[in-house]
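S.K.: here is a sequence with its predicted model. Questions after.
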Amino acid sequence: MEGPVPSPTLPTSRRANGHASPAAVSATDLRKSYGDKVVLDGIDLRIPSGSVFALLGPNGAGKTTAVKILSTLIGADGGQAQVAGHDVAASPNGVRAAIGVTGQFSAVDGLITGEENMLLMADLHHLSKREGRRVAAELLERFDLVEAARKPASTYSGGMKRRLDIAMTLVGNPRIIFLDEPTTGLDPRSRHNMWGIIRELVSDGVTVLLTTQYLDEADELADRIAVLHDGKIAAEGTAEELKRMIPGGHVRLRFTDPRAYERAAAALHGVTCDDETLSLQIPSDGSQRELRSILDLLDAEAIEADELTVHTPDLDDVFFALTGGTDQPKEAVR
């Protein structure tokens, strides 16, 4: 048995403005193998409090293994990790008291009602009956499950089960939540509803570590994204930072005046011309600096384009470039 859990001292990370902010989750040189198969080959993570961090990676990349280590479900072979200021190996009970975990597969018991699932979770958190009923009622209302609360959970739709799953995770009021593919198998409306729930959690100061097989989901929700490949972090940054790493971005100019088109083609460097549509394509990383340079050149020659569009690589391009994959990423077996 562990003794009383000491008040944690959170490690810090740096925001863009240079000020230190507490890191809810940190890992250094995290390693895990199964036999001869290396799943995690020395990964580093640092997740600021109150943010969404997404782990992306192809099949077998180790995303779920990382979540299992950080949530104390399995041990690492090497490296160190802290969650909510607690070492995952030395103080697993401290970690468990601070987190909530929603796995790939629902933890909902279909044989009992939604309300009974919630009350069971309240019992597991050692809440009094009165407090358990209060918390259950509040969360059922928050997740729009009041009407279905006394129906067997087996009758719930996929979206309702996922909402109930997250509601159960929140019974203990965790400040850090691990969401392992929370929207897999949901219809588009249910996915968007789930996105709204995640945003609401973060607005309340909760930290979310998200694994997902949907690149648009990471783009939509994550403050920072790490691409995991062959057990290593291939790249990490904001969605925009990752997109700028990949070649293929360009600015497209379209003209209706053939003379303006020809003059622009002569004034700009490295352009690809389309004489049929009177459009020019100029390689660009999409930055404000490069766009200003193009516009300054056009202004200097008194050339005005009828249409200007900026095209940057999306996360699909980033994923394929970093992992060499040809398929949409799927969750790791482990």
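M.R.: Arrived safely, thanks for sending.
S.K.: make it CA atoms for all contacts and neighbour counts henceforth
M.R.: Noted.
S.K.: residue 14: what's it in contact with?
M.R.: 20-21 (C-alpha atoms under 8 Å, 6 or more residues apart in numbering).
S.K.: and it, how close does it get to residue 79?
M.R.: In this view, residue 14 and residue 79 are 22 Å apart by C-alpha to C-alpha, to the nearest Å.
S.K.: and for residue 223?
M.R.: Applying C-alpha to C-alpha, the value for residue 223 to residue 79 is 25 Å.
S.K.: next one: residue 159
M.R.: Shown here: residue 159 relative to residue 79, a distance of 37 Å by C-alpha to C-alpha.
S.K.: neighbour-wise, which of these two wins?
M.R.: Per other C-alpha atoms under 10 Å, whichever of residue 159 and residue 79 has more neighbours is residue 159, with 21 against 15.
S.K.: residue 79 contacts residue 40, correct?
M.R.: No: using C-alpha atoms under 8 Å, residue 79 is not in contact with residue 40, being 10.4 Å away.
S.K.: shared neighbours of those two, anything?
M.R.: Residues touching both residue 79 and residue 40 (C-alpha under 8 Å, 6+ apart) are 30-31.
S.K.: so what's the residue count around the residue nearest to residue 279 when sequence neighbours are not counted?
M.R.: Excluding the flanking residues, the one nearest residue 279 by C-alpha to C-alpha, 6 or more residues apart in numbering is residue 254, at 4.2 Å. When neighbours are counted by other C-alpha under 10 Å, residue 254 registers 19.
S.K.: with the one 4 residues further on instead?
M.R.: For residue 258, the number of neighbouring residues by other C-alpha under 10 Å comes to 13.
S.K.: and residue 331, by the same measure?
M.R.: With other C-alpha under 10 Å as criterion, residue 331 counts 20.
S.K.: with residue 43 instead?
M.R.: Each residue near residue 43 was counted by other C-alpha under 10 Å, and the total is 18.
S.K.: now swap in residue 274 and tell me
M.R.: 12.
S.K.: which residues are in contact with it?
M.R.: Residue 274 touches residue 280, counting by C-alpha under 8 Å, 6+ apart.
S.K.: in addition, the following structure is provided for comparison:
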Amino acid sequence: MTSTTYAEERTPYAIEVAGLRKSYGKLDVLTGVDLKVPAGTVFCLLGPNGAGKTTTVRILTTLVRPDGGTARVAGHDVVRERSAVRRAISLTGQYAAVDELQTGAENLRMMGRLAGLSRRAARRRAEELLERFELTAAAHRRAGHYSGGMRRRLDLAAGLTASAPVIFLDEPTTGLDLTSRQAMWDVVDGLVAAGRTVFLTTQYLEEADRLAARIAVVDHGRVVAEGSPAELKSRFGDQRLDLHLADRPSFDAAAARLGARVVQRDEAALTLGVTTDGSAAHVRSVLDEIDPAGSGVRRFSLHSATLDDVFLSLTTSTPGAERIEAGV
């Protein structure tokens, strides 16, 4: 029986996940993840350490088998059609995986040949990527002599050698300086413009805001919110009210009264942040609630809500799970 190709089974979704579960011993890392990633977009998975981001990526890229649920990438089941999935994807993980004994150019030419390019095409692709990631001057130096940031850029370039329809970037800009991060953002923009799908995990919330068409926030192994950056920010408060308390007792009393409504907390500055619709009536009601005598709040300020506010509103730490996520 002939395997169905990605082109023959094309759907509006490049990735479809339903009820995905994974445990390591007694530790439940994924507890029923559901995702749909539209083709030709950037989809970002956000969550604290141990929330299940890297485990999800490993399952979708066929490196780990799920315990339950289903997942299809580029129209192929990640368990039954592993080879077809691998032909349709590119993966760049959190840690550089280059051959330190080869030069930067040799690493990229090797990856091109492994991806099925001819010698001439692999050489052209290597030159293009070296220029795009500002590595041309170091092209003929051994990768083992590269700085950490240069090795990371080379690893990203290697992951983009093949023209895969679905690209997984697992915290791709960790360890890069701002200039290199911005260059990577431009590369992602170009990939989407060319019709590719990018599945991104990142620890930089502004990166998700800048790149993603849709974001899913995961916590304790499940999706707790999903939407566009604008939808998430509006859903969890268009603005943030920062309350600057007069002293420590006032700070403690306000924090206890507000409870889970606190989305930002700075104990050194005696500042609490809560979401608000920005109206005078709501601001007044919060002040009346926590400071009826008018002496506990020294001043307050309003700010536009950010993904940081959404993230802090939705997530909590998951002790112990980060060891699994880091592969330890």
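M.R.: Arrived safely, thanks for sending. Just so it is clear, the model here is predicted, and its values are computed rather than measured.
S.K.: for residue 310 of the first structure, see how far away the residue nearest to residue 279 of the first structure is.
M.R.: Residue 254 of the first structure is 12 Å from residue 310 of the first structure, by C-alpha to C-alpha.
S.K.: likewise residue 180 of the first structure?
M.R.: 34 Å.
S.K.: who has more neighbours out of these two?
M.R.: residue 180 (24 against 17).
S.K.: and the more buried one, what's its match in the second structure?
M.R.: Under the alignment (TM-score structural alignment), residue 180 of the first structure maps onto residue 170 of the second structure.
S.K.: got the contact list for its match?
M.R.: So, once contact is read as C-alpha under 8 Å, 6+ apart, residue 170 of the second structure ends up touching 54, 57, 91-94, 200-202.
S.K.: 6 Å instead?
M.R.: 93-94, 200-201 (C-alpha atoms under 6 Å, 6 or more residues apart in numbering).
S.K.: quick one, helices of the stretch 201-328 of the second structure?
M.R.: For the stretch 201-328 of the second structure, the helices defined by DSSP state H, counting those that start in this stretch occupy 205-211, 229-235, 248-258, 280-290, 307-314, 321-325.
S.K.: what's next to the last one, contact-wise?
M.R.: With contacts defined as C-alpha under 6 Å, 6+ apart, helix 321-325 of the second structure is touched by 49-50, 54.
S.K.: just put these in JSON lines and tack on secondary structure.
M.R.: Converted to JSON lines, the contacts of helix 321-325 of the second structure look like this (DSSP: H, G, I helix; E, B strand; the rest coil):
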{"residue": "49", "secondary structure": "coil"}
{"residue": "50", "secondary structure": "coil"}
{"residue": "54", "secondary structure": "helix"}
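S.K.: just give me the closest of the residues you listed to residue 39 of the second structure.
M.R.: Within these, proximity to residue 39 of the second structure (C-alpha to C-alpha) peaks at residue 54, which comes in at 20.9 Å.
S.K.: how near is residue 161 of the first structure to residue 66 of the first structure?
M.R.: As for residue 161 of the first structure, its distance to residue 66 of the first structure is 25 Å (criterion: C-alpha to C-alpha).
S.K.: neighbour count for these two, which is higher?
M.R.: When residue 161 of the first structure and residue 66 are compared for neighbours, residue 66 comes out ahead with 25 against 21, by other C-alpha under 10 Å.
S.K.: what does that one align to in the second structure?
M.R.: Correspondence of residue 66 of the first structure to the second structure, assessed by TM-score structural alignment: residue 56.
S.K.: which helix or strand contains that match?
M.R.: Using DSSP states H and E, residue 56 of the second structure falls within helix 53-60.
S.K.: name the helices or strands packed onto the helix or strand following that helix?
M.R.: Later in the chain than helix 53-60 of the second structure, the nearest helix or strand by DSSP H and E is strand 68-73. For strand 68-73 of the second structure, the packing partners by 3 or more C-alpha pairs under 6 Å, 6 or more residues apart in numbering; DSSP states H and E come out as strand 13-24.
S.K.: quick one: the strand it packs on aligns where in the first structure?
M.R.: So strand 13-24 of the second structure sits over residues 23-34 in the first structure, by TM-score structural alignment.
S.K.: list the contacts of that stretch.
M.R.: So stretch 23-34 of the first structure is contacted by 11-13, 39-49, 76-84 (C-alpha under 6 Å, 6+ apart).
S.K.: cutoff 7 Å now
M.R.: Residues outside stretch 23-34 of the first structure that contact it (C-alpha atoms under 7 Å, 6 or more residues apart in numbering): 10-13, 38-49, 76-84, 207.
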